[in-house]
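Q: Give me a 3D structure for the following:
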Amino acid sequence: MKTETVTVDLDNRSYDIMIGPQLIARAGALIAKRLPHVRAGIVTDSNIGALHLPELEASLKAAGIASTSIIVEAGEQSKNFPTLETVVDHLLAARLERNDIVIAFGGGVVGDLAGFAAGIVRRGMGFVQIPTSLLAQVDSSVGGKTGINTAQGKNLLGVFCQPQLVLADTDILKTLPEREFRAGYAEMVKYGLINQPDFFHWLEKNRTAVFAGGKERIQAIATACRSKAAVVERDERENGERALLNLGHTFGHALETATGYNAARLVHGEGVAIGMVLAYQFSAWLKLCSAQAAGQVEAHLRAAGLPTQLEDIAGSLPDADTLMNSIAQDKKVSNGALTFILTRGIGKAFIARDVPAAQVRAFLMEKLRSPH
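A: Model prediction:
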């Protein structure tokens, strides 16, 4: 199968996203070609490390790239200060220099954590993303956002640190648990719902083929990456249009905080799936879009095996006021006013500033009382 290449055009900081099979085996050669004479600090998690780290280390060694590996515990709980400190200490102890690279070899958690470390060690090291989950391949590995969580909320600390290369090996997705693949699919659907209705309708027809693998999967990942690249090129630091990529995330992040980032209850992509349904339902509640559009989004995500309702989350949820506290702490708040990504229909998302908190609270109270 052919490798697709998507370029993120940021002038002298532009980089390629390569999408296709067997890229881990070729990683050393691909990195050495673009970034000669570097050494590498590989950051990975306990799951990916056990399955795939030897192949990556061998690939780097064959290309003459010396590396050291740092393995963190798998899961959202690793996006915290203590783990960041551990990663930074290992990079410094290995005497890696500013012109060397940090390789994020894992899903979104590893990418966010390793990218944050790369952005702050020696005031900025080189950075390469090798995303191993569908979610990371279509979303978090592209665009340079990094960060960790705090008790106050998700991703509230971080830096912008653009990678110099992204290698999205589609073969590695074969070892991804089905639940994690579905979670990543939610982020893929997001691009269609923001401003590409044709892509959403293509996914409605080709979802089964995307899940099965093959050329449709590569095509879907490349389309998602092109969508994100285009937005990042126009608004790298989220001063305007890039906020559209947060469709579903304000509700989703509040639900992740409410569940204590407990992956047994909710993983990020599942939070986004419920959040996108809530965003469409809230838009319909505000008479901005039709209930039919909201129903179409829910039906597609549910057909993909994703949770779409608050009642789909195991265990009890806090009340509307507690969820509102999380929403008010979210990064999409400006001068105390709530900013939401709302929609006028499939592929017609827009940034709504100054959304009255009372309306959000009333909507949430209604959903908590009667999920349907």
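Q: only C-alpha atoms for contact and neighbour calcs from this point on.
A: Fine.
Q: now Gly106: how far from Gly41?
A: 13 Å (Cα to Cα, to the nearest Å).
Q: what helices or strands is the longest helix along the chain leaning on?
A: Taking DSSP state H as the criterion, the chain has its longest helix at helix 215-234. With contacts defined as 3 or more Cα pairs under 8 Å, 6 or more residues apart in numbering; DSSP states H and E, the packing partners of helix 215-234 are strand 4-8, strand 15-20, helix 178-195, helix 197-212.
Q: One more sequence to fold, the one below, so I can look at both together:
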Amino acid sequence: MASGKVLARVSIALDDRGYDIAIGTGLLGDAATWQQAPKGTSAMIVTNDVVAPLYLAQLQAALAPRYAQVHTVVLPDGEAHKDWTTLNRVFDALLGQAADRKAVLYALGGGVVGDMTGFAAACYMRGVPFVQVPTTLLAQVDSSVGGKTAINHPLGKNMIGAFYQPGLVVCDLEVLRTLPARELSAGLAEVIKYGPIADVGLLDWVEANMGPLRALDGAALAHAVQRSCEIKAQVVGADEREAGLRAILNFGHTFGHAIEAGMGYGAWLHGEAVGCGMVMAAHLSQRLGGVDAAFVERLTRIVAAAGLPTRAPVLDEADNAGRYLSLMQVDKKAEAGEIRYIVIDEPGKASLRTAPEAVVREVIDHCCSAAVA
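A: Below is the predicted model:
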């Protein structure tokens, strides 16, 4: 079996819940990769029907020397299946195999698989270890890191879940080569996000390297994943449970989650909704005096260059802005029914703020029109 190459390690500092993110090539099938993984009586790999034919056998073989038994459960692919019914398939598999408290769950897939596996691990026998093995760019730079686990509810995205940290995250850049172009673009939304909220230099770099990123250049992907994970590690280490600072990681997500819920989960990919949501949040930031029109135009160009939508969908012909507002009220950042938004105070610095409803309506109306720049 060929040896993997670790290019970088990023540590999440959370006392006894801390863990490493290994970033490299050829890591998935290398038994040495998993020496840091939690020990246990058995392993259960949770994946989906798209990823399983590509990488399940490879991970099974790599884990076989470490566990007495390696079980699998293959879920249907897509955001539409991020629900109680699908989650119960994981519990059915665990109970069917008589998995005990020393079973270790492995999430082999994108953000949906990672979120559901983490939530299952948090709930099963009140908590068993799990490992994130993200196979999409979005999951590698964002959802696999930080311990947010959840399923969707018809009224709101990720509203049922738990904070539960993995024991290890393994980002094998090689798996991104089988990623469809649309999924790659969706992941780039989460990379772009880190620039306006925390690192203008990263935004400059992404703008200059969009071509190599979309062409799956190894060095460009490695830098994007490492820097994104470094920023998220800093934020999560300072605010694990989103009491304040961590909320900035939701830049574009308040509008984006409304788009996903309003259109029906899976109509747009999460990253597509976030990309458009960032454009909407930038317009709101401008109206609140945080950034100028030139920055909004620049961010819109970068989002478009990533292959992401910049024009927001109409969710209700009769009262479109009202529909957005009602969906955004079902948001984890809302307090006492008051919607709070992540806005850019200045490039590289963000905050959580309320906004006058009339201003938000203007933003929605504008961003749902033909002209978004």
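Q: Next, the TM-score between them, please.
A: Here the TM-score for the pair of chains, by TM-score structural alignment, normalised by the length of the first structure, is 0.94; 367 aligned residues with a Cα RMSD of 1.9 Å.
Q: what about Gly106 and Gly41 of the first structure, which has more around it?
A: Neighbours were counted for Gly106 of the first structure and for Gly41 using other Cα atoms under 10 Å; Gly106 has more, 29 against 25.
Q: What lines up with the more buried one in the second structure?
A: Under the alignment (TM-score structural alignment), Gly106 of the first structure pairs with Gly109 of the second structure.
Q: again with Leu323 of the first structure
A: Checking TM-score structural alignment: Leu323 of the first structure goes with Tyr324.
Q: can you give me the helices in the first structure?
A: Assigned by DSSP H, the helices in the first structure fall at 27-34, 46-62, 81-93, 108-120, 134-135, 178-195, 197-212, 215-234, 249-258, 268-285, 291-303, 320-329, 357-369.
Q: would you list these in TSV and tack on mean neighbour count and distance to Glu241 of the first structure?
A: Output for the helices of the first structure, formatted as TSV (neighbours: other Cα atoms under 10 Å; distance: least, Cα to Cα, whole Å):
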stretch	mean neighbour count	distance to Glu241 of the first structure
helix 27-34	18	30
helix 46-62	17	34
helix 81-93	16	30
helix 108-120	27	21
helix 134-135	26	21
helix 178-195	23	11
helix 197-212	16	18
helix 215-234	20	7
helix 249-258	24	15
helix 268-285	26	17
helix 291-303	18	22
helix 320-329	18	20
helix 357-369	15	22
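Q: quick one, which of these is nearest to Gly143 of the first structure?
A: Of all those, it is helix 215-234 that lies closest to Gly143 of the first structure, at 5.9 Å by Cα to Cα.
Q: Onto which residues of the second structure does the closest one map?
A: Using TM-score structural alignment, helix 215-234 of the first structure lines up with residues 219-238 of the second structure.
Q: same deal with stretch 144-155 of the first structure?
A: Taking TM-score structural alignment, stretch 144-155 of the first structure hits residues 147-158 over in the second structure.
Q: mind listing what's buried in that stretch?
A: 147-152, 156-158 (16 or more other Cα atoms under 10 Å).
Q: Check the offset of that stretch from the chain's centre.
A: With Cα atoms, centre = their mean, to the nearest Å as the basis, stretch 147-158 of the second structure stands 12 Å off its chain's centre.
Q: Report the mean deviation for the longest helix of the first structure after fitting onto the second structure.
A: Taken over the aligned residues, the distance from helix 215-234 of the first structure to the second structure averages 0.7 Å (mean Cα distance after the TM-score superposition for the first structure).
Q: so that helix versus helix 178-195, what angle?
A: Counting by axes from the mean of the first three to the mean of the last three Cα atoms, to 10 degrees, helix 215-234 of the first structure lies at 50 degrees to helix 178-195.
Q: Give me the nearest residue to the counterpart of Asn195 of the first structure in the second structure, chain neighbours excluded.
A: Taking TM-score structural alignment, Asn195 of the first structure has Ala198 as its aligned residue in the second structure. Among residues not flanking Ala198 of the second structure along the chain, Gly348 sits closest, at 4.4 Å (Cα to Cα, 6 or more residues apart in numbering).
Q: Please name the residues that touch Arg217 of the first structure.
A: Arg217 of the first structure makes contact with 209-211, according to Cα atoms under 8 Å, 6 or more residues apart in numbering.
Q: ok, and the closest non-adjacent residue to the residue most central in space within the first structure?
A: Here the mean C-alpha position of the first structure is nearest to the C-alpha of Ser140 (Cα atoms, centre = their mean), at a distance of 3.3 Å. Here the nearest residue to Ser140 of the first structure in space, its sequence neighbours aside, is Gly108; by Cα to Cα, 6+ apart that works out to 5.7 Å.
Q: Next up, the contacts around the one you found.
A: 131, 133, 135-136, 140-141.
Q: Show me those that map onto strands.
A: The strands, defined by DSSP state E, take in Pro131 from the contacts of Gly108 of the first structure.
Q: Closest one to Glu298 of the first structure out of the contacts of Gly108 of the first structure, please.
A: Leu135 (19.0 Å).
Q: Quick one: map that closest one onto the second structure.
A: For Leu135 of the first structure, the aligned position in the second structure is Leu138, judged by TM-score structural alignment.
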